[in-house]
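In: 3D, please:
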Amino acid sequence: LFVLNISFVFHEENILHSLHPLAPPAAAQLCYENLNGSCVRTPYSPGARLALYDVFGFGAVLAIFGNLLVMISILHFKQLHSPTNFLIASLAGADFLVGVTVMPFSMVRSVESCWYFGRTYCTMHSCFEGSFCYASIYHLCFISLDRYIAVTDPLVYPTRFTASVAGMCIAFSWLLSVIFSSSLLGTGANEAGLEELVSALTCVGGCQIAIFLIAKQQARKIESLSNKTSRSSGSYRDRVSKRERKAAKTLGFAVTAFLISWLPYFIDSVTDAFLGFITPTYMYEILVWVAYYNSAMNPLIYAFFYPWFRKAIKLIVTGKVLRENSSTINVFSE
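Out: Sure thing, here's the model as predicted:
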C-alpha cells in the first residue's frame, strides 16, 4: 500500500505565487536575489529563527550522538551480542544516518524556507529520507517478530532467531529500503502523473520531490504479548519469560513512539494531497519535525528502561572502553 506525499515545498510557498515563480510580489524576498525563477523566501523573525535552530539542532545532535552510543554499546560489549540487540544497533544506525544526512539540511530548509544545497543533493536528501524511513519500518517489523517468538516460546526462541537470522533480516531491511527509494527517484516513477504540477512548482532554491511513502501498517502491530505467554512450570522458563517480556515491553514503547511520531505526518500527507495542499506551512513543519525527532527518541527510551545501556554510556564517556579487554566487562552487574 502506497500513499502520495508531495514534499515540503508545496506547503512552503503560497500556491498562487509558486505557479508564477518568475513574477513574485514586489515586496517578496527571494532565495537567490540575482537569479530569475528564484523561489520566494519567507523567513522567520530573528528571534524565532534562533529558537527554531536551537530546537531542530538539538534534535539532530541527540539523534547523532544518542544513536552512536547505542551502536558502540552493543557492538563493543560482548555481553550485548544477541540477535535482538543486533537489530536494535542496526535500527540505531538508520536513526544515526537521519541525524547526519537529513536533519541538518532540513533544519536550514525549514528555518530559511529555501534549499541552498543544490539539486543533486536535493534528490539524494529525499532518497536518504525515504531509505532510512523504510529501513526503520522493516527493522521494527523484524524486532516485533523477534519479540513475539521470544515471549510466546522462550525455550525454542534461541534456535529460531539466531545471529545469522538477525543478519539476514538486517540485510533485507537495508537492501530493500535503498533499492526501493533509489529506484523511485532514479526512474522518475515518483512523479508519474504529476509532471505538470512538479514543473509548475519548480523554482531555484526549492527542493520539491514527489515521493511515495509506504504506509506503516506493519508497525501498528505493537506488542501487547505479555498476556499471550503460555504458562508452564519450571523456574528457568519463568525467569526467561519475565526477562523477554520486559524486553518486549521496552521495544513496544519504541514502536509506539515511532507511530506517534510518524502517523500524523502520514495522515496529513494522504489527506492534504487530495485536498489541494491546504495544510499551513507552520503546521506541516511541525509534523515533519515531530517525525524527525523519532530518530532521537529511541536512545532516551533505552536509557530509561535498560540499566545496561546506562552503564555502557558511563564506560564510554569515561573512556574505560579504551582499556584492554574492556569488551568483556559485565554491563549487567549493578
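
In: only C-alpha atoms from now on, for both contacts and neighbour counts.
Out: Fine.

In: show me where the stretch 1-150 of the chain has helices.
Out: Assigned by DSSP state H, counting those that start in this stretch, the helices in the stretch 1-150 of the chain fall at 9-12, 15-18, 46-76, 83-101, 103-112, 118-152.

In: could you double-check that S126 sits in contact with A210?
Out: No - using Cα atoms under 8 Å as the test, S126 is too far from A210 to be in contact (9.2 Å).

In: higher neighbour count, the two?
Out: Using other Cα atoms under 10 Å as the criterion, S126 and A210 rank with A210 on top: 24 against 21.

In: residues contacting the more buried one?
Out: A210 makes contact with L4, N5, I6, S7, N190, E191, V198 under the criterion Cα atoms under 8 Å, 6 or more residues apart in numbering.

In: just the closest of those to G319, please.
Out: S7 (42.9 Å; Cα to Cα).

In: picking up where we left off before, ok, and the most crowded of the contacts of A210?
Out: N5 leads those on contacts (other Cα under 10 Å) with 24 neighbours.

In: what's the neighbour count on the nearest residue to it once chain neighbours are set aside?
Out: Nearest in space to N5, with sequence neighbours left out and distances taken as Cα to Cα, 6 or more residues apart in numbering, is S269 at 5.0 Å. S269 has 22 neighbours, counted by other Cα under 10 Å.

In: to compare against the first, here's the next sequence to fold:
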Amino acid sequence: MNNTEYQQNITVLYCFPDNNASCRKEVRTGPAYIFLFIVLSCVSVFTVFLNLLVIISISHFKQLHTPTNLLILSLAVADLLVGLIVMPVNIMLFIDSCWYLGKLACSIYSVVNNLSTAASVCNLIFISFDRYVAITDPLLYSSRITVCKISMCIILSWSFCLMYMIAVRHFNHLLSPSQMSIRCYGECVIYVKHSWVITNLVFSFLVPCSIIIILYSLIFKVARRQAKAVRAVTNAASHKHGDKVSPETKAAKTLSIVIFVYLACWIPFSLSSLSVESLSSSSMVWTVFIWLVYMNSTVNPLIYAIFYEWFRESVHYIVTCRIFESSPSRLILFPEHV
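Out: Okay, the predicted model is just below:
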C-alpha cells in the first residue's frame, strides 16, 4: 500500500467532538485494514491459546516441574500478557487512533507492555545460564540448579523488572515534565528523552543479548568437544546404534532457536527506536517492527511444539480433556525428559 492509498483510507474526525482539547481521530477503513484487523486479531487469539497450553502443561503435569520448564513457564506468562493485553490494545489503536480508557489505563498498559518485554529478557538470560550449567557441569547440575532456586530467581526477576519500569517512568517524568504532558485529550503516547532511550536500549537489550550470545557460544563449544570425546570413546557403539544426542544438548539447541528468533525479532525495532522520540507512531514501518516483536510471543510455543515431545504429549491430553481423569497430574508423558 503506497502513501496515497494510505491517506485515502484515513477519515479524520475527533476523539471527543464535545471537547475543544480533543485529539484528531484517525479511523482506518477499507478492505486492506479490515483484512489486517482480522489477521492481527487471529494472531492475538492464537498467541493466547498457544501460551495457555504451555502454562497449563507445565503447571499441571508434575513430570514437567523441572528448573528449565519453570523458566519456559515464566517466558510463556510474559508471552501471554503480550497476546492478552498488548496485542488487542495495539489492534484497537491501529484501527482507531483514539485512547478512550484514560491516563491511568494508559500508564498501566505502558507498564505491562514494557514489563512483559523485560521479563522475557530476564527469562532468556536464566535459560541460557541454566543450559550452560547443564552442559558444562552435568554431574552437579541437579544440586546447583533446583526448582526452589529457579522459582526465587523468577520471582525476583519479575519484581526487579516491575520496579525498573516504574522507576524509569517516574524519573523520566521528573526530568522532562513538559514532554510527558498530554498534548490533547484522547491520546496514549509515552514521551521519553533520547538519553533514556539509549540507556534503556543498552541495559534492556545490548547487555542481556551480549550475555546470552556469549553463554551460548560457550555452550556449543563445550557441546562440540563433548560430542567428539564421546564419539572417540564409543566409536563402535555409535556405528551400531547411531549418534545419540544427549537431552542436555538437544535442549540447548532447541532453546537457542528460541533465543535467536527473539534477537531477529527485536533487532529491527531496537535499532529503529534510536530515531523515534515517542513510543507510539503511525508510521507503517514502525508498526511492522512493533508487530514483528509481538509475533515473537506467538512463535515461541510453536518452537516447543516442533522440538519438544513433552509439549506435544501434554497438548494431546489437554485437547482430548484427559487431564480431568483421576490423578492426571502424575501421568507419565514420556519415559525420560528430552
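
In: which of the contacts of A210 of the first structure show up in the second structure as well?
Out: On the basis of both residues aligned by TM-score structural alignment, their matches' Cα atoms under 8 Å, what survives of the contacts of A210 of the first structure in the second structure is V198.

In: if we can go back for a sec, what's the residue nearest to N5 of the first structure aligned with over in the second structure?
Out: Using TM-score structural alignment, the equivalent of S269 of the first structure in the second structure is S273.

In: touching, its match and T199? I think so.
Out: No - using Cα under 8 Å as the test, S273 of the second structure is too far from T199 to be in contact (11.9 Å).

In: any chance of JSON lines for the helices of the stretch 1-150 of the first structure, columns distance to A171 of the first structure?
Out: What follows is the helices of the stretch 1-150 of the first structure, written out as JSON lines (distance: least, Cα to Cα, whole Å):
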{"stretch": "helix 9-12", "distance to A171 of the first structure": "33"}
{"stretch": "helix 15-18", "distance to A171 of the first structure": "42"}
{"stretch": "helix 46-76", "distance to A171 of the first structure": "17"}
{"stretch": "helix 83-101", "distance to A171 of the first structure": "10"}
{"stretch": "helix 103-112", "distance to A171 of the first structure": "24"}
{"stretch": "helix 118-152", "distance to A171 of the first structure": "10"}
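
In: sec struct for the spatially closest residue to L62 of the first structure that is not a sequence neighbour, please.
Out: Closest residue in space to L62 of the first structure, ignoring its immediate chain neighbours: A296 at 5.4 Å, by Cα to Cα, 6+ apart. Using DSSP: H, G, I helix; E, B strand; the rest coil, the secondary structure recorded for A296 of the first structure is helix.

In: give the aligned equivalent of A296 of the first structure in the second structure.
Out: Looks like A296 of the first structure aligns to T298 there (TM-score structural alignment).

In: pretty sure its match contacts V45?
Out: No - using Cα under 8 Å, T298 of the second structure makes no contact with V45, being 9.7 Å away.

In: so for the two, which sits in the more crowded spot?
Out: Neighbours were counted for T298 of the second structure and for V45 using other Cα under 10 Å; T298 has more, 24 against 15.

In: which residues does that one contact?
Out: Counted by Cα under 8 Å, 6+ apart, T298 of the second structure has contacts V43, F46, T47, L50, N51, D79, G83.

In: from D243 of the second structure, how far out is A236 of the second structure?
Out: Distance of A236 of the second structure to D243 of the second structure, given as Cα to Cα, to the nearest Å: 11 Å.

In: S151 of the second structure too?
Out: 35 Å.

In: contacting residues around L16 of the first structure?
Out: For L16 of the first structure, counting by Cα under 8 Å, 6+ apart, there are no contacting residues.

In: if we can go back for a sec, any idea which of the contacts of T298 of the second structure is closest to I267 of the second structure?
Out: D79 (17.9 Å).

In: which part of the second structure matches stretch 311-330 of the first structure?
Out: Using TM-score structural alignment, stretch 311-330 of the first structure pairs with 313-332 in the second structure.
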